[in-house]
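Colleague: Pasted the sequence and its predicted model underneath.
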Amino acid sequence: MAVKMRLLRVGAKGQPSYRVVVADERSPRDGRFIEIVGFYNPRTEPETIQLKEDRVKYWLSVGVKPTDSVRILLRKANMLS
C-alpha cells in the first residue's frame, strides 16, 4: 500500500480550506484517509497552517511521501528542509 501525505479539500464552494491527511494514494482526493495531521487555510491573512508536528514527523519517518503542495507547506512550517 503506497501512502501519501496530501490535502483534502473542505469548506464551502469558492471558499476552500484544506486538511492535511495521510491517505492511500489510490483513494480519491476527498475520500478515505488514515489520519488527519493538520489544517491549512489559504484565505486568511496571513494564511493559517496548523500541523501536528509529532505525527507529521512520525509519518515522514516511516516513509510517507508528501505531495508537492504539502511539501511546500511543510517547508513554510519549518518541518522539512
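Modeller: Okay, I see it.
Colleague: Only C-alpha atoms from now on, for both contacts and neighbour counts.
Modeller: Will do.
Colleague: So what touches stretch 48-64?
Modeller: Contact with stretch 48-64 is made by 2-5, 20, 22, 37-42, 73, 77, 79, as judged by C-alpha atoms under 8 Å, 6 or more residues apart in numbering.
Colleague: Mind checking which of those residues are in strands?
Modeller: Among the contacts of stretch 48-64, the members falling in strands (DSSP state E) are 3, 4, 5, 20, 22, 37, 38, 39, 40, 41.
Colleague: before we go on, here's another structure to hold up against the first:
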Amino acid sequence: MVVIRLARGGAKKNPYYRLMVADQRHKATGRFIEQVGFYNPTAKGSEEVLRLDTARIDHWVAQGAQMSPRVQKLVKDAK
C-alpha cells in the first residue's frame, strides 16, 4: 500500500520533516516514491513552516494512497 507520511530529518532537538509518498513496507526515512512537501515545526521569524504540493497529494490520494493522521491534519490546516 502507498502511504503519505512524514520523514524526520534535521538535528537533535531541531526536527525537520519531509512529506513523502512511499510504499509502507519501506522505512520512513528510506526508499520513497516522491517528496510532496515539508514541515518545519521550529521555524523562526520569516522562515516557511509548511509547504505542500496539494496537486500531487490529491493525485496520490486519488490513486489510493493513505495519509498518516499527522499528514491529514497538516493538509486540512493548510486548506
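Modeller: Happy to help now that I have it. For clarity, every value in this text was computed on a predicted model and none was experimentally measured.
Colleague: Let's see if you can find the most crowded of the ones in strands among the contacts of stretch 48-64 of structure 1.
Modeller: Comparing these on neighbour count, residue 5 comes out first with 27 neighbours (neighbours: other C-alpha atoms under 10 Å).
Colleague: check contacts around it.
Modeller: By C-alpha under 8 Å, 6+ apart, the residues touching residue 5 of structure 1 are 20, 21, 22, 23, 64, 65, 66, 67, 70.
Colleague: re the thing from before, quick check: the farthest pair among the contacts of stretch 48-64 of structure 1?
Modeller: Maximum pairwise distance among these (C-alpha to C-alpha): 27.7 Å, between 2 and 42.
Colleague: Which one's more surrounded, the two?
Modeller: residue 42 (13 against 10).
Colleague: Please name the residues that touch the spatially most central residue of structure 2.
Modeller: Nearest to the geometric centre of structure 2 sits residue 19, at 1.6 Å (C-alpha atoms, centre = their mean). Applying C-alpha under 8 Å, 6+ apart, we find residue 19 of structure 2 in contact with 4, 5, 6, 7, 35, 36, 37, 38, 39, 71.
Colleague: Adding distance to residue 52 of structure 2, write those out as a markdown table.
Modeller: Shown next, in a markdown table, are the contacts of residue 19 of structure 2 (distance: C-alpha to C-alpha, whole Å):
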| residue | distance to residue 52 of structure 2 |
| --- | --- |
| 4 | 12 |
| 5 | 12 |
| 6 | 12 |
| 7 | 14 |
| 35 | 10 |
| 36 | 6 |
| 37 | 4 |
| 38 | 7 |
| 39 | 9 |
| 71 | 10 |
